[in-house]
Structures are given as C-alpha cells and as structure tokens.
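Q: just the structure for this:
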Amino acid sequence: MYAVIRVRGNVQLKQESRDTMKMLNLTRCNHLSLIEETEKNKGMIKKVQDYVTWGIISLDTLEYLLEKRSRLIGDKRLALEYLKKNKINSFKELAEQANKDKKVLAKLGVKPVFRLNPPSKGYEREGIKKNFKVGGALGFRAEKINALILRMA
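A: Just a heads-up that it's a prediction; the model follows:
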C-alpha cells in the first residue's frame, strides 16, 4: 500500500491535476492518503508527481498513523473503545487488515485523509521543488516515506 503526501499547493496547478488530486483525496498541503498499489492508482500518482511524494508504508508506521492521526466522520478521534465495539482488538490488527484491504477503514467510518503537520526540521535540503533523487522532497521514496511520516505525525 502506498502512502501519498501532498507537498505543494494549488498555485499554477493545471485543472486536470487538480481533479486528480481530488480523486486521491489530497485537497491541501500535508495531507496523506493511503492508496492501493494498482496500475490505475500508479497512473494517477505519476500525473501529479511534481506535487506529491509517495512510498510504501510499513505496518508499524501505519499503526502509529492510525493511532495518532485517524479521524472518524464528525471529526472524532479513532479510539480503542470504538475499535473494540467493532470487534477489532488493537490498532496493530486494524493496520494489518487495512494493509490487505483499504475498504476496512471506510467500513469503520474513518476519513480517507490524514491531516499531518509540516515535517519537523523541514523537508530535504533542496526543498519542495526538486525530486527526492536529487535531494528534494518530491517523487517516489520507497521505504523512506516512513521516516517522513513519523516526522509529520
């Protein structure tokens, strides 16, 4: 499962890319969305790659993200008591189920977007206009997305 984080805003963003961002539930900067690894989703990410960063999220990071930043509809925190009512014993179990099938979160009523803070100590040295491969913040990060999420959560 991919974690996609919007890094840049709407200024000079083409309408086609804005629509793609909306489909990915990335309406504002520092929003994170969990996306399944399908060809269709990879194509949408490629279309907006100059405005987002993405990578493969680990189970530990997903568990931490669900515990700290997930919200229910009505802007309520996702609590352990709520999970137990829905026959899920822990956030770890929820993370494992969500990693297999993202629809588990929708059935629980969890919002599809995670609102994060800007990363502590900032983005990489070259800023938010260059690709991750050359020292910037944009593009594919593989496993290094987990460190960024922990700095933002």
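
Q: going by C-alpha atoms from here, please, whenever you check contacts or count neighbours.
A: OK.

Q: tell me who's in contact with residue 80.
A: Taking Cα atoms under 8 Å, 6 or more residues apart in numbering, we find residue 80 in contact with 89, 90, 91.

Q: and residue 39, how many neighbours does it have?
A: A count of nearby residues for residue 39, using other Cα atoms under 10 Å, gives 9.

Q: what of residue 21?
A: Residues near residue 21, counting by other Cα under 10 Å: 21.

Q: looks like it contacts residue 28 (just checking).
A: No. Here residue 21 does not reach residue 28: they are 9.1 Å apart, not a contact under Cα atoms under 8 Å.

Q: to compare with the earlier structure, here is another sequence to fold:
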Amino acid sequence: MVVPHTIAKKRDRNEKLRLALIKARVLKRREVTLKRRGFIKRTARYYKEYENKKKELIRLDRQAKKEGNFFVKPEHKVAFVVRIRGINKIDPKSRTILKLLRLHQIHNGVFIKVNKATMNMVRRVEPYVTYGYLSLKTVRDLIYKRGHVKFNGQRIRIQDNDVIENKLGRYGIRCIEDLIHEIYTCGRNFKRANNFLWPFKLSSPRGGYVKKGIHFQEGGDYGNREEMLSQFVARMN
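A: Have a look, this model is predicted:
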C-alpha cells in the first residue's frame, strides 16, 4: 500500500519530535541527578565545617582551662528577632522601626546581622520583641518548616531548590542548605539571602507566655534571651 507523501512526511516529523523529546528527558534527568549529587556534597562539606568549628571551640576551651585562663566564645554575628506584642499603645517611632525590621505582625520573626545600628533599633523596640541567637538545628528547622521566599512580589513556600537557584544562583546559593549556611554563618551575601526570605510567620508558643510586660531577665518574656531563644522558637515552630 502506497502511503501518501504528506502522511509519510508527517510521520517522519512526529518520529523526530518523539526522539528529540526522549533525548531531552534523558538529558534533563541526567542534569537533575548531577545537580542533586552536587547538593549532597555541598551539604556534607557544610556539616564537616560545622563539626570542625564545634571541635575547635571545645579544644580552645579545654586548653584555656588547662592553662588556668578563661575562654571567651566568638561573638554572634546573626540574631533572630520575634515580635510578641501588637499595635496597642505603640509610639510612632517604634512602629516605624518595627516596619523597617519587617516585623509587621505579632509572631513575625526575622534574622538580622548583629551590628551597632541594628542592635540600637532592636533595643528601641525591646518591649515589643524578644530576640537572641539560634542554634544550627533551630535555624534548619525554621527554614525547612516555616521557610517562605519573596518571588515576584509573592510569598512562595520553599518546595524545591529551583526557586532558590533562580534568584540567588548567581551568588553561589543554589539549594536550601546553601541558604541555611549563608544565614547561619552570616556570609558575604547574607543581606541578599535574608531579604529573599519572607518574614517567618510563627505560631503562638505552646504553653503560652509568662508576662509580656516584664523583661526576660526579670522572669517575663520580652528582651534578650541570648542562646535560650532556641527553646522559645522551638515552642512556636
């Protein structure tokens, strides 16, 4: 049976398209596999870096004790601030500072770089916030469970690494572990990574508050909790 020229031509075209699609799928699968392997290697390198840093601090502490000295830990570079009070009886300057810190609502939380300017702002609004320093585990849990990013002006949940790579890939931040590392270690692209993160929307802490109007050092809730903030954020996550 003779096949008309137009039908044969159409069959050839469809076959070429089918083969091209299969080839594209294979190449895409291979690219995803290689990229995933790269992410796994980077994650392992980060964990090794964290572990080595932890061991070094322990070594220096033991050495100082052995020599009869005191070991002072390095100052924290990143703090986490959580808003715990609403807008009632808030003065205009404090309201402006809370907006600059992106703490628009109660139970919003943001990372900030620790320097003179930011800490002066936080101390100015201290009665409305609690702040301190998070452990690596808490930072990871926070970003994995509550992490949303700003993409085209919208709040997008972090469901895959593509959304991170599309926005921050040019700065070497291609996956969620890169993002966590940049935030936790206060890397040179901390500002870009932090601005990419949408302010965290946390829940009311399990077990409730003690007394919002009293400083944490006096048995209340607001103010600086230092390393104890991780326990508080874990109750809100």
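
Q: and the TM-score between these chains?
A: Once superposed, chain against chain, the TM-score is 0.87 (TM-score structural alignment, normalised by the length of the first structure); 149 aligned residues with a Cα RMSD of 1.9 Å.

Q: would you mind listing which of the contacts of residue 80 of the first structure are buried?
A: Buried members of the contacts of residue 80 of the first structure, counted by 16 or more other Cα atoms under 10 Å: residue 91.

Q: redo the contacts of residue 80 of the first structure as CSV? Include distance to residue 81 of the first structure and secondary structure.
A: Converted to CSV, these look like this (distance: Cα to Cα, whole Å; DSSP: H, G, I helix; E, B strand; the rest coil):
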residue, distance to residue 81 of the first structure, secondary structure
89, 9, coil
90, 10, coil
91, 11, helix
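
Q: which residues sit in contact with the residue minimising distance to the centre of the second structure?
A: In the second structure, the centroid-proximal residue (Cα atoms, centre = their mean) is residue 143; its distance is 4.6 Å. Residue 143 of the second structure is in contact with residue 180, counting by Cα under 8 Å, 6+ apart.

Q: which SS class is it?
A: helix (DSSP: H, G, I helix; E, B strand; the rest coil).

Q: mean offset of the helix or strand containing residue 109 of the second structure relative to the first structure (after superposition)
A: Using DSSP states H and E, residue 109 of the second structure sits within strand 108-113. Here the mean offset of strand 108-113 of the second structure against the first structure after fitting is 0.5 Å, by mean Cα distance after the TM-score superposition for the first structure.

Q: residues in the second structure aligned with stretch 37-44 of the first structure?
A: Mapped onto the second structure using TM-score structural alignment, stretch 37-44 of the first structure spans residues 114-121.

Q: circling back to that earlier point, any idea what the residue nearest to the centre of the second structure aligns with in the first structure?
A: Under TM-score structural alignment, residue 143 of the second structure pairs with residue 66 in the first structure.

Q: so how far is residue 40 of the first structure from that match?
A: Using Cα to Cα, to the nearest Å, one gets 25 Å for the distance from residue 66 of the first structure to residue 40 of the first structure.

Q: and what of residue 60 of the first structure?
A: On the measure of Cα to Cα, residue 60 of the first structure and residue 40 of the first structure end up 26 Å apart.

Q: out of those two, which sits in the busier spot?
A: residue 60 (14 against 10).

Q: average offset between the strand or helix carrying that one and the second structure?
A: Under the criterion of DSSP H and E, residue 60 of the first structure resides in helix 59-69. Its aligned residues in the second structure lie a mean 1.0 Å from helix 59-69 of the first structure after superposition (mean Cα distance after the TM-score superposition for the first structure).

Q: after that helix, next one along is what?
A: Going down the chain from helix 59-69 of the first structure, the next helix or strand is strand 71-72, by DSSP H and E.

Q: which position in the first structure pairs with residue 133 of the second structure?
A: By TM-score structural alignment, residue 133 of the second structure lines up with residue 56.

Q: which residue numbers in the first structure go with the helix ranked longest in the second structure?
A: Longest helix in the second structure by number of residues, with DSSP state H as the criterion: helix 5-66. When the first structure is aligned by TM-score structural alignment, helix 5-66 of the second structure has no counterpart there.
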